[in-house]
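Enquirer: have a look; sequence and predicted model below, questions after that.
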Amino acid sequence: MASNLILRGGNWYVRLSVPADVRPVLNRREYTASLKTGSKQEAQRLKLPFLQAWRNEIAEARGLTPEREEKQRERAYLASQAIQAYLNDSVRLSALGKTKEANEASFELVKELDAFDLDYEAVLPLVQKYQGGDIADWVGFQKELTELLQGQVVTAINPVNQQEVGQILKDPSHYRSKSPITITRLNDFEDYQRRRGVVAKTIDTQLSRLKKLKAWLEENQRELNHESIEAYLDTLDCATKTKKNQLFAGNSFWKWAIKKDKTFKQQYQNQANPFEKHDFEEIRGVRKKERKAFTVADIQKLYESAKGRNKRQNLADLIMLGAYTGARIEELCQLKVTDVVSEDGVDCFYISNGKNENAERIVPVHKELKPLVKRLAKDANGEFLISASCRNKYGKRSDSLSKQFGRLKRDLGYGPDHVFHSLRKSFITFLQNNDIPGLTIASIVGHETGTITFDVYSAGPNAKQKLKAISTLKIL
């Protein structure tokens, strides 16, 4: 059986046992198929497509099991609430002798449960049977209608756990989410964030953090409350900043769920946001690690080393561009030939795709960069100045070059406090040491000044003023 083959009546059969966790989904204990051959060697070849197809089905079923089961329980809860609300209303109307209104209420209930593909025709005989009856008749009608609707809902849901769904339909108080951070809600939250235009990497990071929290809540059978979140944060062996990011992800999810998820709102609308009001002990005297600037000698060392390596001319060009523009690595990798423009007679880079709205700016081309820009524009075929092997899944062109730079600086003995962004810090430091005004430096690198006068009312230094500032640099 280790080979998944079994001989029956002279023919070989392929078999595959279905794992216990997905048997309720696939509704079978094993797969079996005749290979219609008596040759074991041929059977070994013929079994492969069957096994592949079956394993794909198992993988798909296993991936859907948690989401499907939770969604079914949620649907049963909503249906149960609708039925119970109808019963409460119809009892009140019947007690007042308002049989017509109670009759209408039954049809309103059926409409509310329309998402479950209920059979309207099955309800009509019940209405006709009890129409015009006294209070006892209405009690009978309520009982029969409830049983009928519950049966139809079960059929429509086709639950993985039929007993649990049945209990929820009879009494919504039986509904207990293993964790309110369900797979269905995470998927809906992801769609909502993408429609809002949240950066893909931020969404993925939030989802990753929420899934880890979900797993911890379920494993420890904890409720989603302030005490649980505090306990969870205590289990994390990470920096305070990372814990705050965990809270930010949870807070975003909570606010979305309270506003957009009906079931979640019903359960938690009277509870305080568990991701707020957490205190972190700050250790005095410990300074936050900051990136260090490169010296001129450092930059020259990096540039020459990159030039001397096989197939690393792109990296050398990127280092030179960074040294003389102070631009971020992705900003440089997004520059196209058409982004080399003339402003007041000065050749400039037009940076439009930056980190924020202040990142949109023009940066004069230093005289040392002109031969490089000319060569890059010629080789670019009208596209990006810096060629990159590929984009990562978030569309960043700088990913591979950033990794190349990381390997280069490590090989040269630089630690984690030196990164490509250190070139930006060096650029700003060099200009400051050359007595360039802070307003001019901020305008070149795309920073706010922090004053309304310059950030709101001033157009900033012109291209000639910026060029004069950049021309004071002598690096490579």
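Expert: All right, it came through fine. Please read all numbers here as calculations on a predicted model, not as lab measurements.

Enquirer: use CA for all of it now, contacts and neighbours both
Expert: OK.

Enquirer: which positions within stretch 327-342 qualify as buried?
Expert: Across stretch 327-342, burial judged by 16 or more other Cα atoms under 10 Å covers 327-337, 339-341.

Enquirer: using a markdown table, please lay out these together with distance to residue 245 and secondary structure.
Expert: Formatted as a markdown table, the buried residues of stretch 327-342 follow (distance: Cα to Cα, whole Å; DSSP: H, G, I helix; E, B strand; the rest coil):
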| residue | distance to residue 245 | secondary structure |
| --- | --- | --- |
| 327 | 27 | coil |
| 328 | 23 | coil |
| 329 | 24 | helix |
| 330 | 23 | helix |
| 331 | 25 | helix |
| 332 | 28 | helix |
| 333 | 28 | helix |
| 334 | 28 | coil |
| 335 | 31 | coil |
| 336 | 34 | strand |
| 337 | 38 | helix |
| 339 | 35 | helix |
| 340 | 38 | strand |
| 341 | 40 | strand |
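
Enquirer: alright, now check it against this:
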Amino acid sequence: MADNLERQGGIYHVRLAVPKDVQPAFGNRRILSKSLGTSNRAEALRLRLPYLAQWKAEFQSAREYDTLSQEDKDAAIHKTQHLARLFDELAQRGTLAALKVKPVDYRKIEGAVMLPASDLADLEALTQAGDAQGIIRFVESSRTQLLNFIMESDKTGVEAQEATDILSGTYKPRSPITKTLLLDFRAYYEKQGKTPKTTDVLIRKVEMFSDFLGKTGSALDFDSVVKYLDQLTDVKGTPLSAKTKKQHIWACNSFWKWACKYSSSWRETYKGTPNPFAEHDLPIVKGESISYKAFSREQVEALYANARTAGDRILANLIALGAYTGCRLEELGRIDRDSITFEDTTPISFAIADAKTKAGIREVPLHSQVVPLVLQLLEKSKDGFLLEGRPLDHSNKYGNRLDAVGKRFGRLKTAVGFNREFVFHSVRKTAITECHQAGGDIATMPALFGHETGLITLDIYSAGPSMEQKSKVIELLDFTFDFT
């Protein structure tokens, strides 16, 4: 609880953990809690201060064996509540307005939430006399006394800074998603075997939401998630698609579930709180791109020819291999001599040992038409890899060797008239579409292209189709590429 508040049944309660060394003085209670009798968060932020100050003073007194009397404790609380009621009454009667108190001064008056009982009569006397400036001076003096009291009882200065911000009207609650929690969450996620890129994307989205909470001073609830999603835009200021917003929800929901399970402080803070990231409706806006499109066979052949004409042989080879294998860009970048299986001296297949999903780890047969190209590339290779790219020790942050040639593909397809709905992954879609439309076995295709079927029989019990079955499907592909 970054702000020591918890909402129970619509009413805010102030809560504070009792230090272990003084718990015996508090009946071995671990948490002190008190209803503030309000559903208004701003009011609760003010009303919590005397309780926190009192409790911290009691902790210190318990350590010094000098416990305050219950009468004094009750008096401090009653004084605060009396003052709050007094200002409410003055506001309702219009007394402050009649005294022509400026709005900025009225906020100062609202900020004074703790006064000695003996001073209340003086304040009421000033009000009755119509001395507006006297009221302001009185409240400013009381405000200073309050801050001094909190500073003395708060060794870290955190509560004192919050009190200063609240009384000046600049306070914004800090995000409960702390850096420490995020570091622990990252460590947990990395242990699950997720790729560095997936982990970074996940953490970044949670950080973005945490920054939003900090900047806006919003509480972590369903409404703040709605506001966060509504303000998400791309670099051009265009609202994000429903699909992208769902990725943000997924990331934050993953953090919420982890924190509720593994963080004791989080469980205590949000005990009984509904998951704020659940049940969000994100209607798809007309015109949003649902998925990347597949090229036609002729379009892939034209892209290959354009790359050859431009003198970019590496890009042309990438297109050809992508078309005849249906592999992802990163998968093609990892094909090396050691991953290829030979029959005598002929390459017949290659293994993908690292993939986005378990289903992506597979053996892929080489199409008979692409074997000559593979032999050419192996003969010319200087590092054993089929396609020229970054050296392993110079690969980008996520170990991708072909990011540069991938960007060249993007420039090529744009130059010949393809829009953002077409990317290199579209070549993979072309290969799968061509196999499907040529009558490829639907039970073999998922294993060939690295997808789960969703069927227990095939995904769990079956060892998968044979290489002969996979080869039969891959041989259905037919492109016209000039490898000379």
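Expert: Great, that's in hand. Only a predicted model underlies this, so the values are computations on that prediction, with no experimental measurement involved.

Enquirer: just the TM-score for the two chains, thanks.
Expert: The TM-score (TM-score structural alignment, normalised by the length of the first structure) is 0.62; 339 aligned residues with a Cα RMSD of 3.7 Å.

Enquirer: what's the closest of the buried residues of stretch 327-342 of the first structure to residue 141 of the first structure?
Expert: residue 330 (68.5 Å; Cα to Cα).

Enquirer: that closest one contacts residue 397, doesn't it?
Expert: Yes - counting by Cα atoms under 8 Å, residue 330 of the first structure does reach residue 397; the two are 6.7 Å apart.

Enquirer: what about the helices in the stretch 251-400 of the second structure?
Expert: Per DSSP state H, counting those that start in this stretch, the stretch 251-400 of the second structure carries helices over the ranges 264-269, 297-309, 313-325, 329-333, 371-380.

Enquirer: and the first one, what's buried?
Expert: By that I understand helix 264-269 of the second structure. Under the neighbour-count criterion of 16+ other Cα under 10 Å, helix 264-269 of the second structure has 266, 269 buried.

Enquirer: what's the burial count for the aligned residue in the first structure for residue 261 of the second structure?
Expert: Under the alignment (TM-score structural alignment), residue 261 of the second structure pairs with residue 259 in the first structure. The number of residues packed near residue 259 of the first structure is 12, by other Cα atoms under 10 Å.

Enquirer: so how far is residue 235 of the first structure from residue 259 of the first structure?
Expert: Shown here: residue 259 of the first structure relative to residue 235 of the first structure, a distance of 30 Å by Cα to Cα, to the nearest Å.

Enquirer: pick out the residue nearest the middle of the second structure.
Expert: With distances taken as Cα atoms, centre = their mean, the residue of the second structure nearest its centroid is residue 206 (1.9 Å).

Enquirer: so what's that residue up against?
Expert: Residue 206 of the second structure makes contacts with 248, 251, 252, 255, as judged by Cα atoms under 8 Å, 6 or more residues apart in numbering.

Enquirer: if you set the cut-off to 6 Å instead, what comes out?
Expert: residue 252 (Cα atoms under 6 Å, 6 or more residues apart in numbering).

Enquirer: what about it, helix or strand, and which?
Expert: Per DSSP states H and E: residue 206 of the second structure is located in helix 196-216.

Enquirer: residue range for the helix or strand that that helix is followed by in the first structure?
Expert: As assigned by DSSP H and E, the chain's next helix or strand after helix 196-216 of the second structure is helix 222-230. Per the alignment by TM-score structural alignment, helix 222-230 of the second structure matches residues 226-234 in the first structure.

Enquirer: buried stuff in the matching stretch?
Expert: For stretch 226-234 of the first structure, a neighbour-count test (16+ other Cα under 10 Å) marks 226, 228, 229, 232, 233 as buried.

Enquirer: now do the SS call for the residue lying closest to the last one once chain neighbours are set aside.
Expert: Counting by Cα to Cα, 6 or more residues apart in numbering, residue 233 of the first structure lies nearest to residue 243, which is 6.5 Å off, once chain neighbours are set aside. In three-state terms, and counting by DSSP: H, G, I helix; E, B strand; the rest coil, residue 243 of the first structure is helix.

Enquirer: count the neighbours of residue 399 of the second structure for me.
Expert: Neighbours of residue 399 of the second structure (other Cα under 10 Å): 18.

Enquirer: for it, what is the corresponding residue in the first structure?
Expert: Per TM-score structural alignment, residue 399 of the second structure is aligned with residue 395.

Enquirer: distance-wise, check its match relative to residue 199 of the first structure.
Expert: 10 Å.

Enquirer: kindly report the same for residue 471 of the first structure.
Expert: On the measure of Cα to Cα, residue 471 of the first structure and residue 199 of the first structure end up 36 Å apart.
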